[in-house]
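>>> Next comes the sequence, and after it the predicted model I'd like to discuss.
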Amino acid sequence: MEDIARTLADQLVKADQLARLGEARKVMALAELASNYHLGLDDVVEVLAEKQVPVGDGAPSVSEYLCLEVAGLLGCPPSAAAGKIADAVNLRHRHPTLYRAMIELQIGADRACRAAHKCQDLPADVAEEVTAKWLRVQHRFGWTAAFNRLEKLVIDADPARAAAKERRQRKQLGVHVWGPYEGTMNLTGRLETLDAKYLDAAVDRLADILESEAPELTKETLRAKALGALANPAYALALLQRAAQPSLVDADATAPSDADAAAGLRRPDQHGCRGHLCGTITTPLHKLRPQLGIAVHLDVDALGDLEGAARIEGAGHLTLDSLSEMLRGVEVKVQPVIDLGDVPPEDQYVPSISMKQAVSLAAQHELFLYSNRTSRGLDLDHTRPYRPRTRGQTRVGNLAPISRRVHRAKTAGIWKVEQPKSLVLVWTSPLGYRYEVHPREGTRRVVEDCAA
């Protein structure tokens, strides 16, 4: 058994080395591609001309359209492709020692790229010095510990720059709800340090209150429910007020003493509210929830009965049982259903609000390669160019939600697009790769039949 285990362990090490080699070659290919990808759009209007995007001090700029090409090649969203390109170019040109170590498999490509990204605000010579110093010790530590050491080296290299970056970060705050998964969603965000600590304390406090009602739940689950309670401030305040009430006592204890009665004083109501939590909520709590507008898509069978799963716009799919449980006690106002087959074509160039809504319901995400950008707020482009005085061109079957960069690339003729059927687009890249993008089935590479 020991011999078998040792053999398998050796195979694992070899597989890891091959994976490292593959990732290193991918970074090298990206850096080389960035240096050789030029579309040469000299004969287009200035607004459509190819822009060169700066990567960092000491590194060459790259074509803004390269991320669209790489998105298809690597099967990732254009935003992720842009990050991979920037990391590869940054690593190669600003961190030659680290880049060489990656090629020689002394460090994994993911670690090397992450380290280069951490130093992106430093001048090229300082960045190279910092990562070269870090390279000598990073292999002794796990991921988190290694990058904690790198963070200290970055601050020590230029404390004033690090302080300025921290000030900028305090202005770049945000909270994001994302990633629907089996009836739940993820919540991430960046708060100022004190706000984050206050929020953590408030969540803990509410979780302790909720524990008395649901002692079987774990602390983490109670904290999640407490944060959900904070989304309804009236409910959160009601919980805090209830927890602040004294325990019930005998009626005699609430009666004023003889001396107090003689002075005309009354003992405070033992069930009244205390201190900063004073106040009475008279409106039913469910009426004080924030208003929420969501689109729920349901399928019905031939008899009109519900079947399958419910699709909630921006929140993925839920079983009908989970949906009914979540809506219990919630006031629901049903809006008219939009039947995409009944949306009439329009003659004007700019789609109406109802047309925009219909397209965004039919295509939840941008109809470009592997994009995960939601369609609301994107450009609605006419797949076949709009021709004045031709009726019915603005319709679901000739519109596609795309981002501004993709729109420019299409208008400039860099990327070609066809729409063989409603909301199904076939894109052809500048290098000749073809991809079909479907609003529900996603992206697939179109392989041409060589015999055709």
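Good, I have the coordinates.
>>> C-alpha only now, for contacts and for neighbours.
Noted.
>>> mind checking the SS state of G179?
strand (DSSP: H, G, I helix; E, B strand; the rest coil).
>>> contacting residues around it?
185-186, 315 (C-alpha atoms under 8 Å, 6 or more residues apart in numbering).
>>> burial of the closest residue to R94 other than its chain neighbours, as a residue count?
Excluding the flanking residues, the one nearest R94 by C-alpha to C-alpha, 6 or more residues apart in numbering is A124, at 5.3 Å. The criterion is other C-alpha atoms under 10 Å. On that basis, A124 has 19 neighbouring residues.
>>> Surely A124 and P96 touch.
No. At 10.3 Å, A124 does not count as touching P96 under the criterion of C-alpha atoms under 8 Å.
>>> Can you tell me how far the residue nearest to R94 is from V130?
10 Å (C-alpha to C-alpha, to the nearest Å).
>>> now T144
Noted for T144: a distance of 17 Å to V130, by C-alpha to C-alpha.
>>> for Q169, same thing?
22 Å.
>>> Same drill for these two, tell me which one is more crowded.
Each of Q169 and V130 has its neighbours counted (other C-alpha under 10 Å); V130 has more, 22 against 13.
>>> what about versus this one:
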Amino acid sequence: MFDCDLDDLDTTALLAVAAEYVQEQERAAVGVLRAALAFADRNAVVESDHGGPLPGYERLQVYGGEGCPGVAEFAPIELGAVLGMSSGAASSLIGEALALRHRLPRVWAAVLNGSALSWKARSIARACLSLSPEAAAIVDRRVAGIVNTVTQGALKKIVTAAVWQADPEKAQADAEAAAKQRGVFVTHSDPSDDHGTKRIWVRAATGDVIRFDATIDELARALNLLGDTDSLNQRRAKAIGWIADPEAAHNLLEVARYLARHEARRQQSQPAHPTAEPVGPTQAADPMRPMPDPEQGAVSEDAGEEHDGERFTRLALAATLQARLAAIKQDAYSNGSGTGSGRRGRHTLYVHLTDKTLATGTGVLRVEELGPLLASQLTELLGHEQVVVKPVIDLQDQVSVHSYEIPDRIRERVRLRHPVDMFPYSGAEATASMDQDHITPYDHAQPGPPDRPRQTSVDNLIPQGRLHHRAKTFGGWRNRRLPGGAIEWTSPHGFRFHVDHTGTHPCPHRRTDGGRPQPPAGS
């Protein structure tokens, strides 16, 4: 039935086939869980020739919660690579499978007999990871018979209630801890939904929040006085960028306070009943004139008399809003007029873009550690005008040294050449703190005389997370660089993967009579 032409089926038959596909998918998912359990059982012991684990060597990890057996920590790495998932996802798979078998046996039995979908069962196991075995047993009895009879939303509520009922003391402690938790949190959601924006939320002392909110309002009003016609909420959002730059924020508020004093003096000198004058575009062009605030009512100001002794002169403020704001920031940096030293900390930003985007100023670019942005959003990201453009690094240069330690100039080139962890199916972005692994292991006995190629070179290094680096050093993984630049990995059991700038590509493998893949010749 699966090989039939779906276009030839009537609607009833088409729906029936779709249902069969789902059933087949579930059978495969249950099979993966059973294979994960069998694989975990085969990796429940870590043998050591040293009487105990040494630094960096493999250890047992409990992934499924209290009451579950330990698993050798390098085991999920190979399982994940074979299944086409990250090492972290494979660890979760093994942990949830073990939790079902050892902590939620009723739910696991329902999965095996087809009365509970495996993905719903895994979500229950995940929700119970922090519970004691006794508390998990209470949840198991409560939900085993209803996994497939209620919607996922209803099941989640029932599981949450059961978790709280199973361990009320822990539930109360968690609630109290959550109520006391304080911090500032920035969401890392899908860039396609954010369009160059991020969300931030704050949990702090009431008084601090009130004062912070008042500062945002004051900065928003200051922007309006300088000519920003955006809505109050938009200006409050812009205020976040100014708060991140204390020197410039201080200068902006000083300008606004001068304008406010100037306006107060002007109003005192006017007749008691002046003729109302509408605020229009000609007034908005005055660099010292405030703009109408839709949320706070319109205001108008005469240019009035200038004072030579005033610190911020009309000459310092250009004829456009952006120029005025840039002048305020520049004054803060050059004169050190803010509350700090007058110098900002520097941060290196790596922007990857095409020559077309560079020439036109339009298109999509990638910013390391942030992801894709539109070229027009780069100015917002920088947030200020003090930008130093560094020379482009030629990644074709084969920089190398005769030492095991990696100089910064080589680290930077390796990270730019390989922007992600080069292990199979790893999506971790390469950062300055990520390990860099010698593809051909460094030979300390042969540090590199002048007649030998230098061992620490751009071509012999790739970025790797610490776990993957340890798995290669102590866990039987091997790698080599291919002529085209890709990295070929071979797992402890002979599975091979090619990792390049397009991602991970599993290689076909031959099987022996015992069912284990045969390692490639010469490896």
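Thanks, I have it. This is a predicted model, so every value here is computed, not measured.
>>> now what about the TM-score between them?
Between these two chains, after superposing, the TM-score reads 0.74 (TM-score structural alignment, normalised by the length of the first structure); 421 aligned residues with a C-alpha RMSD of 4.7 Å.
>>> sorry, back to before: how about the counterpart of the residue nearest to R94 of the first structure in the second structure, what does it touch?
Applying TM-score structural alignment, one finds that A124 of the first structure aligns to P133 in the second structure. P133 of the second structure sits next to 66-67, 103 when contact means C-alpha under 8 Å, 6+ apart.
>>> any idea which of the residues you listed is closest to Y333 of the second structure?
The nearest member of the contacts of P133 of the second structure to Y333 of the second structure, counting by C-alpha to C-alpha, is E66 at 56.2 Å.
>>> Any idea how many residues pack against the closest one?
Taking other C-alpha under 10 Å as the criterion, the count of residues near E66 of the second structure is 18.
>>> separation between it and I487 of the second structure?
Here E66 of the second structure is placed at a distance of 38 Å from I487 of the second structure (C-alpha to C-alpha).
>>> Help me confirm that W427 of the first structure is found in a strand?
Yes. Counting by three-state DSSP, W427 of the first structure is located in a strand.
>>> how many other residues sit next to Y442 of the second structure?
17.
>>> can you map out the strands along the stretch 101-250 of the second structure?
183-186, 200-203 (DSSP state E, counting those that start in this stretch).
>>> swap in the stretch 301-450 of the second structure?
With DSSP E, counting those that start in this stretch as the criterion, the stretch 301-450 of the second structure has strands at 351-352, 364-367, 371-374, 400-401, 435-438.
>>> Tabulate those in CSV, adding columns for distance to D41 of the second structure and mean neighbour count.
As requested, these are exported to CSV (distance: least, C-alpha to C-alpha, whole Å; neighbours: other C-alpha atoms under 10 Å):
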stretch, distance to D41 of the second structure, mean neighbour count
strand 351-352, 45, 14
strand 364-367, 43, 16
strand 371-374, 39, 16
strand 400-401, 45, 18
strand 435-438, 31, 21
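>>> any chance of those strands in TSV, plus distance to D408 of the second structure?
Formatted as TSV, those follow (distance: least, C-alpha to C-alpha, whole Å):
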stretch	distance to D408 of the second structure
strand 351-352	19
strand 364-367	20
strand 371-374	23
strand 400-401	11
strand 435-438	11
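>>> For V111 of the second structure, which of those is the nearest?
strand 371-374 (39.1 Å).
>>> For the closest one, name the packing helices and strands.
Counting contacts by 3 or more C-alpha pairs under 8 Å, 6 or more residues apart in numbering; DSSP states H and E, strand 371-374 of the second structure packs against strand 364-367.
>>> tell me what the strand it packs on is packed against?
Using 3+ C-alpha pairs under 8 Å, 6+ apart: strand 364-367 of the second structure touches strand 351-352, strand 371-374.
>>> What range does the first one cover in the first structure?
Residues 296-297 of the first structure are where strand 351-352 of the second structure aligns, taking TM-score structural alignment as the criterion.
>>> Now the matching stretch on the second structure. Mean distance?
Here stretch 296-297 of the first structure, set against the second structure after superposition, deviates by a mean of 2.2 Å using mean C-alpha distance after the TM-score superposition for the first structure.
>>> Show me the contact partners of that stretch.
By C-alpha under 8 Å, 6+ apart, the residues outside stretch 296-297 of the first structure that reach it are 310-313.
>>> Which one of the residues you listed is nearest to E418 of the first structure?
If you rank the contacts of stretch 296-297 of the first structure by distance to E418 of the first structure using C-alpha to C-alpha, E313 comes first, at 26.7 Å.
>>> Between the helices and strands packed on strand 364-367 of the second structure, which one is closest to L37 of the second structure.
Among those, the nearest to L37 of the second structure by C-alpha to C-alpha is strand 371-374 (36.3 Å).
>>> Run the chain-centre distance for that closest one.
Strand 371-374 of the second structure sits 13 Å away from the centroid of its parent chain (C-alpha atoms, centre = their mean, to the nearest Å).
>>> Tell me the mean distance between that strand and the first structure once they are aligned.
Following the fit onto the first structure, the mean deviation recorded for strand 371-374 of the second structure is 4.1 Å by mean C-alpha distance after the TM-score superposition for the first structure.
>>> Name the residues that touch that strand?
Here strand 371-374 of the second structure makes contact (C-alpha under 8 Å, 6+ apart) with 191, 195-196, 362-367.
>>> Tell me which two in those are the farthest apart.
Across these, the longest distance by C-alpha to C-alpha is 17.8 Å; it joins P191 and T362.
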